[in-house]
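Colleague: Here is my input, please return the structure:
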Amino acid sequence: MLTQIQQLEFDTLATLEEKFEYAKSMHALAKFEEGLSYFRILKTEYETIQQFDRVLDCLGWICQNLANLGRVKELYNYMPEYKSMCNEHGNELNQLKLNVYLAFISSSIGDEPSAISYYQDAITMAKKLNDTKRYLICLLNLQAVYILIKDFEHAYDVSIEVKQAFEKDPEIKTTMSEAAYYLNLMAIQLEWKQINTIEPLFEAFESIPAIDKHKREQMYYQCMKGRYFNELGHYSEAITELEAAFTFIIKTEEEPFLTMILENLITAHENTGNYQAALQYAKAFNKKLLDTQKKRVTNETIKVIKEIDLDSMKQLVYVDGLTSVPNRRHLEKFGAKLVEEACQTNQNMYCTIIDIDHFKSINDRFGHIVGDLAIQQLANVVSDVLPEDCLFARYAGDEFVILVPQQPNAEHYFQQLFSHITNFEFQTAEMCVRLTISMGVASLNDCEVKELLTLLDLADQALYQSKNTGRNLLSLYGND
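Modeller: Predicted coordinates for the structure are as follows:
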């Protein structure tokens, strides 16, 4: 959750560009949730002023943060919009980033051949652009995929490329890239039983500047040392390293390291005669296999969807990434058609704008991450009560729009709708938050110019009346 100081720093910055740079700084601090929330806000604000180059940048950072958080489904949902924006407003660098995200998704759902192909394309593009940083990252990620599928020959070939890249340009070395290089090489040498080559790699890893501050990399290192000690028959030392790694990784359930740690812990405890501990880890291992099987079912579903070319999934360009409901682009395109059809058939139509009360104070008090949850929860609540013939879309920030066909008793209908939606609550890990909404409604019959923009403007005036009168209210345009 955002600290109050971080919250104030972001909200009080004077310009969007300052906020953009501040959101980028979250990445260097590994505060991916915060960065994700900030870039979602900025994306909406840049869309409002039609600064599409920055919208594209925000989409890229949203995808990067989702990748760092391992939230594959959400990342996948952003891909069609990102690809569409790349085609309309992007350049080769944006296409390079797109390939990296597609590779990450493919690897996460077990489609390693696609992941390899995307990383290879990205590496080619990075070379062309002389983007040594992304070239190195793609090499290391490609190597990790080869290790995952036990193609150690290709993985070792990539190690040589990484080493050459380090020698050619030492400036591209970071703590994490150097750690990844040595950890991947350890995995290859252990698999090949080249035990005599491992200790120099341990020494090189331990000499990486600031490596002690990187807990995740330290956990991987403990895993490798545990495997190494098992190979030597030093089972007590293996247990010490592996149990330290297990304590860390049990919180994240990362594959394939959790499975590897459990397998090696079972071996080590069996060889020391501690069968009770071996049985305990064997149960955890079996549970992990069952969980992996369940996860595989979900991933296979995503994989089937992914096999459809993104160009044939244009409808996903019209889906809001945060809430999974239609977005503003969808409303402006298809809502305008609905209004036009209603006019042609002399049917009335209603436009409702919904807004969370005191949303800024929610962000100020609880942080933008909780604010995102509030927006998601409101979208869920509204989606659950709306009939299929309504068009529901996220318009901007915490504002949603509903287009409702002609109703015989409109005032009663919207009063019922309002009572179902307001006073909703949602649970976070730390608190229960109860929220209210304000609603404004206008109809085509209220419009002099019968078009969507006019309808939205009148509904917005009715919403303002609800806000100005005291909030947690429904107002119909023209009613005092």
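Colleague: okay, CA-based contacts and neighbour counts for the rest of this
Modeller: Fine.
Colleague: Could you check how far Asn264 is from Asn271?
Modeller: Distance of Asn264 to Asn271, computed by Cα to Cα, to the nearest Å: 11 Å.
Colleague: and those two? which has more neighbours close in?
Modeller: Asn264 (25 against 16; other Cα atoms under 10 Å).
Colleague: For burial, what's the neighbour tally of the residue lying closest to the more buried one once chain neighbours are set aside?
Modeller: Nearest non-adjacent residue to Asn264, counting by Cα to Cα, 6 or more residues apart in numbering: Arg227, 6.5 Å away. Counted with other Cα under 10 Å, the neighbours of Arg227 add up to 28.
Colleague: Touching, Ile369 and Ser37? I think so.
Modeller: Yes. If you go by Cα atoms under 8 Å, Ile369 and Ser37 touch, sitting 5.9 Å apart.
Colleague: Which of those two has more residues huddled nearby?
Modeller: When Ile369 and Ser37 are compared for neighbours, Ser37 comes out ahead with 21 against 17, by other Cα under 10 Å.
Colleague: now the other sequence, so there's something to compare against:
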Amino acid sequence: MTDELLTPMREKALQLRVEGRYKELIEHCDVLLEKGLTRQDHKAVLCAHIHHAAAFYSIGAIEEAFLSVDAHLQYCSQYGDENEQLNGINILVILYDYNKDYTKAKSALMRGIEMGTRLKRWNMVSNAYSNYSHICASEKEFEGALEAGLIGLEMAERYNPDSAILSFRVKLNIANAYVGLGDTDRAGQMIEQMLADPLLDTHKREKTHCYDLYGRYLVKTREYASAMKAFDVAKKEALDINDLLLLKEIQERRCDLCEILDDRQLGFVVQQEYIKLLKMLQQQELAKTALKLEMKHNVAAIERNAKTDFLTRLFNRRHLEETAASWLAKATEAGSPISCVALDLDNFKSINDTYGHLAGDEALRVICTICRTVLWKSDSTELLARYGGDELVFLLNGASRADAADRVHHLLAEIQKQGITYNDELIPVTVSIGIADNSNGLFTRFSELFYRADQALYQSKANGKNQLTVYESPVLQ
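Modeller: Modelled structure (predicted):
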């Protein structure tokens, strides 16, 4: 479901990202994520996660960026399509590249290539092959870099409408592979053509990379004075786009070149520029650290949202199943009990039909509040979650069926005392409950445990509702 009211917020997120206003982007995506979850706008939620990842990456908060990518992929597996999965893979590759985890980067790229090919998203496939070429070059595998680059160029030519910048980016990686292989004839021809391309007038980042590549090519051909001029242009362009990490690489190449040229005067100037740059990078790192600390509470909120049901503020099904799997694995080893309580509102459809869905939501929220107050005593050994619809699950680690039944009898009494008032009208609400346990480690999967608690719940429904039933394992003959 897409809420058109959130479309401007999604558009603003993209605008903030393009403008590099990352602090504002993170704060904006916090709001977008909350609204998206509340209104069940899946596009808004996915948009918030992917822009969160990009913003955290850009301020150097790599761990938080990975969390956002993971949240995007998990949510995408339920509500997204393969196009959204491709977006997640693209961000993931950038993070792997940053950490120099080239094996994972290549694996992610191959998934993206397979998916993009199936969807005939040739621009995405071309971009993936281009990135694969870059990764290979980083590993000094220039043959592989060339092969991937050439395929990427073929994919770019399949893309309709034509995209000059898509092809240009692939050509940069192809020319880089030729330089790495020492094939200066092919490299020189390609780079000269790219330098003459009017596209560089409007694409500063590509212009920076092109002149940096040109400088490295000229070093290979021992044209050192011309190489310095190329690096000078690359330095200026890197300053214009404020890419300090690329600028650092260019300045290091200029320093090395000064030694080759034996130009001490120029070498002193370049060294001073390099020292100044290092100080700028240090200040930038301090600013990033401050920003990361400032955003730390926002990251915690994102993690909570990923585990929490938007309506009831209880844990969601995903967190329930993950926790249950961990508890059951340990309980199986120890032979210890885990009890599962399945709870369902009686006549919930009738409430919605008679009083409206807002009344149903209010009834569910009130029941959840009572359950939280009466049942939930410990965060470390108990978990209360919304399983789906109007069904709740209460998990007790280390408690028997009898222990769970004692707690639930008290809950039934409390619910009968409470009335649900909506628009000044009293709405009667009761619940049916089923209880089962893992037979001291016999059941190892949550699906097995929940199935039996659910069976007991439906027995309560069949017996007249407003009661609990404890599941009794059949006696083996």
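Colleague: so what corresponds to the residue nearest to Asn264 of the first structure in the second structure?
Modeller: When the second structure is aligned by TM-score structural alignment, the residue opposite Arg227 of the first structure is Arg216.
Colleague: That match sits in which helix or strand?
Modeller: Using DSSP states H and E, Arg216 of the second structure falls within helix 204-220.
Colleague: For that helix, which helices and strands make contact with it?
Modeller: helix 164-181, helix 184-195, helix 224-241 (3 or more Cα pairs under 8 Å, 6 or more residues apart in numbering; DSSP states H and E).
Colleague: and those helices as TSV, adding distance to Gln78 of the second structure and mean neighbour count?
Modeller: Formatted as TSV, those follow (distance: least, Cα to Cα, whole Å; neighbours: other Cα atoms under 10 Å):
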stretch	distance to Gln78 of the second structure	mean neighbour count
helix 164-181	31	22
helix 184-195	43	16
helix 224-241	38	19
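Colleague: Relative to Phe315 of the second structure, how far out is Glu448 of the second structure?
Modeller: From Glu448 of the second structure to Phe315 of the second structure the distance is 20 Å (Cα to Cα).
Colleague: Next: Gly20 of the second structure.
Modeller: 34 Å.
Colleague: Relative to His52 of the second structure, which of the helices and strands packed on helix 204-220 of the second structure is closest?
Modeller: helix 224-241 (21.9 Å; Cα to Cα).
Colleague: Against which helices or strands is the closest one packed?
Modeller: For helix 224-241 of the second structure, the packing partners by 3+ Cα pairs under 8 Å, 6+ apart come out as helix 204-220, helix 244-261.
Colleague: Helix, strand or coil: sort out Asp353 of the second structure for me.
Modeller: Secondary structure for Asp353 of the second structure, judged by DSSP: H, G, I helix; E, B strand; the rest coil, is helix.
Colleague: give the contact list for the residue nearest in space to the middle of the second structure.
Modeller: The residue lying closest to the centre of the second structure (Cα atoms, centre = their mean) is Val69, at 1.6 Å. With contacts defined as Cα atoms under 8 Å, 6 or more residues apart in numbering, Val69 of the second structure is in contact with His49, Ile50, Ala53, Gly88, Ile91, Leu92.
Colleague: List the single closest residue to the equivalent of Asn94 of the first structure over in the second structure in space, sequence neighbours excluded.
Modeller: Structural alignment places Asn94 of the first structure opposite Glu84 in the second structure (criterion: TM-score structural alignment). Once flanking residues are discounted, Glu84 of the second structure sits nearest to Cys76: 6.7 Å by Cα to Cα, 6+ apart.
Colleague: burial measure for the nearest residue to Leu476 of the first structure once chain neighbours are set aside, as a count.
Modeller: Closest residue to Leu476 of the first structure apart from its sequence neighbours, by Cα to Cα, 6+ apart: Val441 at 4.7 Å. Neighbourhood size, Val441 of the first structure [other Cα under 10 Å]: 29.
Colleague: Could you do Pro209 of the first structure as well?
Modeller: Residues within reach of Pro209 of the first structure, counting by other Cα under 10 Å, total 12.
Colleague: SS state for it?
Modeller: coil.
Colleague: show me the contacts for the closest residue to it other than its chain neighbours.
Modeller: Take Pro209 of the first structure and drop its neighbours on the chain: the residue closest to it by Cα to Cα, 6+ apart is Thr175, 6.5 Å away. Thr175 of the first structure makes contacts with Ile208, Pro209, Ala210, Ile211, as judged by Cα under 8 Å, 6+ apart.
Colleague: One more: Ile135 of the second structure?
Modeller: Asp97, Tyr102, Ala105, Lys106, Ala145.
Colleague: repeat that for 7 Å
Modeller: Applying Cα atoms under 7 Å, 6 or more residues apart in numbering, one finds that Ile135 of the second structure lies in contact with Tyr102.
Colleague: Residue in the first structure paired with it?
Modeller: Using TM-score structural alignment, Ile135 of the second structure lines up with Val145 in the first structure.
Colleague: Just want the angle from the longest helix out of those in the second structure to helix 244-261.
Modeller: For the second structure, the longest helix by residue count, based on DSSP state H, is helix 264-307. Orientation of helix 264-307 of the second structure against helix 244-261 (axes from the mean of the first three to the mean of the last three Cα atoms, to 10 degrees) gives an angle of 160 degrees.
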